[in-house]
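Student: no sequence on this one, just coordinates:
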C-alpha cells in the first residue's frame, strides 16, 4: 500500500511542480468555486486557488510525503496497525493540501481542523500515558487557533464574503485590527510561537515518520503559510510589530533550549521552532517571499534530518538520548553523510539549501528598520543554531563510543536509506534551484564589511563553543549542578511546559468552575434563556386569561385602574 501511495503522491508532485513553474513565469492565477449555501447577502463557497505559491508548496508537500511513506514501509514494519498509520498519514497530507489550495476562510477551516484532528490521532498512536498527555496538550493548544479562525470568519461577515484575496488590501487598523490579531494568533498557535511553544516538543511522542512530515511541510508550517497569504494586511500594522517581537523571542528561546536538551528528536524539534521564528520574523518585516523561500528550503533538509534521526534511534536499540550514542560515523557512514548534510544546511553552510535562504534573510533583516533587541536576537540565534548542531554532531556521530557492547549499529535497511536519496539531493541543490526560480533578479545588498562578516563570525564562535565545551564535558560537571536553576530554566523553554500543563490547567479549571456556577448556572441563567422563557410564559398566561373574558379579570383590572387614578389625583 505504501508503494502505491508513494507513486500517487510523486505523480502529483511532478504535476504540481510543473504547473507552478508555468504559472510563476506567466503570472497566472486560476480560481475554482462551488457555491454550497447562500444566506442573505453572504454565500458559503468552497474555493480552490491554483497559483505559483499554492502549487509550488503543494509540490514540496507531496514530495516529502512520498519519501516519508516509502521510509515508513521499513520503519513501521511489524506494527500491528500499519494500515491505520498509513491512512492517517494520507489524511494528514490531504488536509494540508485542502488548506494550501484554499483562499476562502470557510474552506481553510476544513483543512485547518483536519490537521488538528489527525495530528492528535497520530501523537497518541503509541498508546501510553505520555503520548496521551502530549496529544491532549497538542490538540488543546491548537484549538485556540481554531477558535481564532472561527471568530475571524464571524468578523468577515460584514464584507459579504470570506475570500480574503479580494479584501486583504483594504483592511486598515482602525476597523480591522481585531481581525488581524486573530489571524496572527491562529498562526502563532499552529507554528508554536510563545506562549504556545510547549506542544511542539511534546508532539515528539508521535512516530518518527510523522515528526518528519509535521516539522517539514505540514502542521507547523500551516501557520507560516497562512501568514504568507495574509501578508498584505500586516503592512504598517500593530499586529506586525507584535509578531516580530514574539517570533524573535521564540527563535532565541528555542536555540537556547536546544543547547541543554539531550533527547535527539526534541533537539531537532527545537531547531524547527527556531526556524519558524526566523520565517515569521522576516515575514513581519514585510518580506513574505523570503519567508516562503526559507519555508521551502527548510522543508527539504528538516524532513531528512528526522529520517536520519529515526535510523539512528532504530540502530542503537530505540534510545533517543544522545548520550547513549557516539562514534556512529564508523558504523553507519551512509546515514551519517545524510545527517551531516542536513546539519550543515541548517547552519547555513555555503552552497547548501539553508545557505541561500538564511543568508539573504539575515542580510535583509540587518538592512531593515529593525530595533536593537530583535537584531541581537537574530545574531544570538545564529550562534546558538551552530552551537547545538555541533553539540549534536559531537555526541551522536563523532564522540566516544557509548553504545551497548553487544549493539551492532549499521545501515541495514536499504529501504530507509534509499528513501532519503531524493531529499538528500534537495538538501544539496534545492536552495540554489529555488533561488534561481523565485528570484531571477538579484537583490541589492549594501552593507558594511563588519555587518557582512557578522554572520560568519558568530557562526564560527557558536560552533567552537558548541563543540569544545562538550569536548571538555562541562555539561556533566559540577558547573551545571551549581547553576541548576538556570540550567533547568533555559533547558525547559523558560518553564513553558509547566505553565502550559499542570499549574495553568489548575487555575483555568478553577476559574472555569467559578464562571459556570456564577454565570451559566447563576445570573446568566436568570437573565438569559431560562429567565426569558419564564417571563414570557407568565406574560402569555396573563394574555390568555384576558382573552377568556373572565369577569374576575375585568374586576381586577377595574379596581387596579381606579387605584391608579386615585393615586394620581391625590
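Tutor: Arrived safely, thanks for sending. Here the structure is a predicted model, which is why all the values come from computation and not from measurement.
Student: Could you use CA atoms for every contact and neighbour count after this?
Tutor: Will do.
Student: mind checking the SS state of the closest residue to residue 299 other than its chain neighbours?
Tutor: Spatially, and ignoring its direct neighbours in sequence, residue 299 is nearest to residue 216 (4.2 Å; Cα to Cα, 6 or more residues apart in numbering). Under DSSP: H, G, I helix; E, B strand; the rest coil, residue 216 falls in the coil class.
Student: quick one, what contacts residue 216?
Tutor: With contacts defined as Cα atoms under 8 Å, 6 or more residues apart in numbering, residue 216 is in contact with 298, 299, 300, 302, 303.
Student: how about these in CSV, adding distance to residue 48 and neighbour count?
Tutor: Listed next are the contacts of residue 216 as CSV, based on distance: Cα to Cα, whole Å; neighbours: other Cα atoms under 10 Å:
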residue, distance to residue 48, neighbour count
298, 26, 28
299, 23, 29
300, 25, 29
302, 28, 28
303, 27, 29
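Student: Dump the residues you listed to TSV, plus distance to residue 140.
Tutor: Formatted as TSV, these follow (distance: Cα to Cα, whole Å):
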residue	distance to residue 140
298	27
299	25
300	29
302	25
303	25
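Student: Restricted to strands, list these.
Tutor: Among the contacts of residue 216, no residue falls in strands (DSSP state E).
Student: Go through the residues you listed and name the one nearest residue 237.
Tutor: When the contacts of residue 216 are ranked by distance to residue 237 (Cα to Cα), residue 298 comes first, at 27.5 Å.
Student: So the closest one is in contact with residue 354, correct?
Tutor: Yes. If you go by Cα atoms under 8 Å, residue 298 and residue 354 touch, sitting 6.5 Å apart.
Student: Overlap in contacts, those two.
Tutor: residue 346.
Student: any chance you could map the strands in this protein?
Tutor: 30-39, 42-50.
Student: most packed of the ones you listed?
Tutor: Greatest average neighbour count among the strands of the chain goes to strand 42-50 (a mean of 19), per mean count of other Cα atoms under 10 Å.
Student: From the contact counts, what lies against it?
Tutor: strand 30-39, helix 105-123 (3 or more Cα pairs under 8 Å, 6 or more residues apart in numbering; DSSP states H and E).
Student: ok so, going back, look up how far residue 461 lies from the residue nearest to residue 299.
Tutor: 28 Å (Cα to Cα, to the nearest Å).
Student: next, the one to line up against it:
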C-alpha cells in the first residue's frame, strides 16, 4: 500500500506542477515576457556566489512537458514495476532524474547547467544498471564513459569562461560569433551536446541504454537525457549561424539520421528499434538546428516527446505481456489479442512517420518544407528525405511483424489488455499525440508562415513516405516467406545493422584501448617507478636510518668508543713504527 501511495503522490504533484508551468508558459509567450532571477547564496567581501534562474516561454513549456511525461511514466510504473520489491527506490531515482533535468532547463549559468548535466549522467547510470546483470553493467559503463567526454568538454568551457569574469552565458550570446575565444567555448558546448544527444561518433551508447527498465526508457528517450544536448544547443543557437561548427553539425547529424534509419531496418529487438528511431529523430532536430531554425527544432522536440513516450509505453506493455520477450519475430496478431494497446502503438507509429494531422506531421512536414525552401547542398537534401523514407520503412516493418501474421510465441499465452493502470497512462499520451502537434503549432508560431515551393517539392515528402512504407512492408513480407536476400550480402547487412560498427569501435576500440593504456600507466608509474623512487625508496631509507639510530641508542656506546680509541692507538703506533 505504501508503494502505491508514493507513486500516486508523485503523479499528482508532478501533474499539478506541469499544468502550472504550462499556464505560466502561455502567459509568457503571449506577453513576450521573461524572468531572470538571481539568488545570492554567499557574499564575502567583493566575492559573491549567485544562483541564477531563467524563466521564459521556452523553459516553462519544456518543463511542463517533462513533468507531464514523467508523471504519466510514474503512474505507468505502478503496474509495470509492481513485482519489484524496491519500487520506492525506483520512483526516487526517477524523481532525481526529473529534478536534474529541471535544473538544466532553467539555468542560464554553465555551473548550474553542469550540476544538472552530471546529475542526469549519474542517475542515468544508476537506472541503466537497475536490473543487476553483466549486460546492464556493460551498458551502464558504456553510457557513463561516453557521456564523460561531454562532461569534460563542459568543464573546459567553464574554465575558459573565467576570462569573461562570469559563467552566465546568456550575457555573451551576442558576441559569440565575433571573437575566437567564444567560438572555442561554443565548440566545446557543441561537443558536449553531441555526446549527450548521441550523434556520430558517440551513437553507440543510446541503444545500449535499453538495458534500463522500459518506463525509464520512455522518459529518457522522449523528453529528458537525450534531449538535454538539443536543448543546450537551442540556447546556444547563435553559435551555429553561418559557422564552421554549424556546417559540421549538419553533416554529422544528417549521417546520424541516415545511419539510425538503416540500422533500425535490420534490428529485431523491439526496444532497440524504438531507440534507433529516437536517434534518427535527434539527428533531424540537430540538423535543422544547425541550419539556424531553433524554434523548429524546439517544436519537433516537444511533439517527438509525446509520441515517443507513448511508443515506449506501448512497447513496454507488449513486452510485459509477452513474458519479457523483446524479439519482434515472435510477435504477431497482437491487434487481435491486445487491440487497445495496438491502437495506441499504431497511432504513435503513424505520428512518428508524419501522418497528416497527428503530432509528428506538424513539425516534420514543416521541417522538410523549410529544407526544400533553404539554400542547402544536394547531399544534405538527400540525407533529409531518404532518412524520412527509412523512418516510414522501419515503422511499417515493425507494424507488419507485430500486428499481422501468426503469433510465434507460446501456444498457451496470456496476451490481454487488462493492465488498466498502464492503459490509463497510455491514454493520456494518446490524446496528446493526436492533438498536441496542432495545439503547439498554434501557440509557438502565432504568425502563420506561408512556404511557397514548387508542387514536386511539396509532394516529395508524401511520395517518400508512401514509398518507404511500401518498401518496408514488402521486404518484411518477402523475407518471411521466401529466401532472405540479406544473407546474400551478409557482411554488408551486418555492417548496416550494427550501426556501422560503432559499438565495436567504441567498446573494443576506444574504451578498451583507454583501459589498457590506463592499466599500463598504473603498473609502470603508480606501482612502478614512482613507487621505486617515491614511497618505497623513502620507506627503505627511513628503515635503514632508524636501524642505525636504534643501534647507536643502545647502551653499547662505551664499547664502540673503546674500540674506536684502540683503533686510533693502533694507527698511531703503526705510523711511529713505519
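Tutor: Okay, I see it. Quick caveat: nothing in here was measured; it's all calculated off a predicted structure.
Student: I'd like the TM-score for the two structures, please.
Tutor: With the length set by TM-score structural alignment, normalised by the length of the first structure, the two chains reach a TM-score of 0.89; 528 aligned residues with a Cα RMSD of 2.1 Å.
Student: I'd say residue 65 of the second structure and residue 302 touch.
Tutor: Yes. Applying Cα under 8 Å, one finds residue 65 of the second structure in contact with residue 302, separated by 7.3 Å.
Student: got any residues that touch both of these two?
Tutor: What both residue 65 of the second structure and residue 302 touch, as defined by Cα under 8 Å, 6+ apart, is the set residue 223.
Student: Show me the residue sitting in the middle of the second structure in space.
Tutor: Closest residue to the average C-alpha location of the second structure: residue 226 at 2.9 Å, with Cα atoms, centre = their mean.
Student: which position in the first structure aligns with it?
Tutor: Residue pairing (TM-score structural alignment): residue 226 of the second structure is matched to residue 220 of the first structure.
Student: Do a quick rundown of the helices in the stretch 251-400 of the first structure.
Tutor: 264-284, 288-315, 333-347, 353-367, 372-393 (DSSP state H, counting those that start in this stretch).
Student: Mean distance of the first one to its aligned residues in the second structure, please.
Tutor: Here the mean offset of helix 264-284 of the first structure against the second structure after fitting is 0.3 Å, by mean Cα distance after the TM-score superposition for the first structure.
Student: Show the contacting residues for the counterpart of residue 296 of the second structure in the first structure.
Tutor: By TM-score structural alignment, residue 296 of the second structure lines up with residue 290 in the first structure. Residues in contact with residue 290 of the first structure (Cα under 8 Å, 6+ apart) are 279, 282, 283, 357, 361.
Student: By neighbour count, which of those wins?
Tutor: residue 279 (30 neighbours; other Cα atoms under 10 Å).
Student: Which stretches in the stretch 401-550 of the first structure count as helices?
Tutor: Under DSSP H, counting those that start in this stretch, the stretch 401-550 of the first structure gives helices at 414-419, 421-438, 449-471, 478-482, 484-491, 496-500, 502-515, 524-527, 529-547.
Student: out of those helices, deepest packed?
Tutor: Greatest burial across these, using mean count of other Cα under 10 Å, falls to helix 421-438, with a mean of 19.
Student: Identify the residue range in the second structure corresponding to that helix.
Tutor: So in the second structure, the equivalent range for helix 421-438 of the first structure is 427-444, judged by TM-score structural alignment.
Student: Kindly report the same for stretch 231-245 of the first structure.
Tutor: Going by TM-score structural alignment: stretch 231-245 of the first structure matches residues 237-251.
Student: which residues are in contact with the matching stretch?
Tutor: With contacts defined as Cα under 8 Å, 6+ apart, stretch 237-251 of the second structure is touched by 173-174, 176-177, 183, 186-187, 190, 286-292, 294, 380.
Student: so how far is that stretch off the chain centroid?
Tutor: For stretch 237-251 of the second structure, the separation from the chain centroid amounts to 21 Å (computed by Cα atoms, centre = their mean, to the nearest Å).
Student: and what of stretch 239-252 of the first structure?
Tutor: 15 Å.
Student: how close does it sit to the second structure?
Tutor: Mean deviation for stretch 239-252 of the first structure: 0.6 Å (mean Cα distance after the TM-score superposition for the first structure).
Student: The residue lying closest to residue 431 of the first structure once chain neighbours are set aside and residue 298 of the first structure: what is the separation?
Tutor: Closest residue to residue 431 of the first structure apart from its sequence neighbours, by Cα to Cα, 6+ apart: residue 353 at 3.8 Å. As judged by Cα to Cα, residue 353 of the first structure and residue 298 of the first structure stand 8 Å apart.
Student: Please identify the buried residues of stretch 265-282 of the second structure?
Tutor: 265-268, 270-282 (16 or more other Cα atoms under 10 Å).
Student: circling back: out of the helices of the stretch 251-400 of the first structure, which gets nearest to residue 41 of the first structure?
Tutor: helix 288-315 (32.9 Å).
Student: How far does the closest one sit from its chain's centre?
Tutor: 14 Å.
Student: One more: stretch 94-114 of the first structure?
Tutor: 15 Å.
Student: looking at the second structure, where would I find the counterpart of that stretch?
Tutor: Using TM-score structural alignment, stretch 94-114 of the first structure corresponds to residues 99-119 of the second structure.
Student: residues in contact with that stretch?
Tutor: 51-55, 59, 62-63, 96-97, 120, 151, 154-155, 158, 167-170, 224-225, 228, 231.
Student: ditto for stretch 158-173 of the second structure
Tutor: 108, 109, 110, 111, 181, 185, 236, 238, 239.
Student: one step back: output the helices of the stretch 401-550 of the first structure in JSON lines, with distance to residue 191 of the first structure appended to each entry.
Tutor: Converted to JSON lines, the helices of the stretch 401-550 of the first structure look like this (distance: least, Cα to Cα, whole Å):
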{"stretch": "helix 414-419", "distance to residue 191 of the first structure": "27"}
{"stretch": "helix 421-438", "distance to residue 191 of the first structure": "22"}
{"stretch": "helix 449-471", "distance to residue 191 of the first structure": "25"}
{"stretch": "helix 478-482", "distance to residue 191 of the first structure": "31"}
{"stretch": "helix 484-491", "distance to residue 191 of the first structure": "20"}
{"stretch": "helix 496-500", "distance to residue 191 of the first structure": "15"}
{"stretch": "helix 502-515", "distance to residue 191 of the first structure": "21"}
{"stretch": "helix 524-527", "distance to residue 191 of the first structure": "36"}
{"stretch": "helix 529-547", "distance to residue 191 of the first structure": "39"}
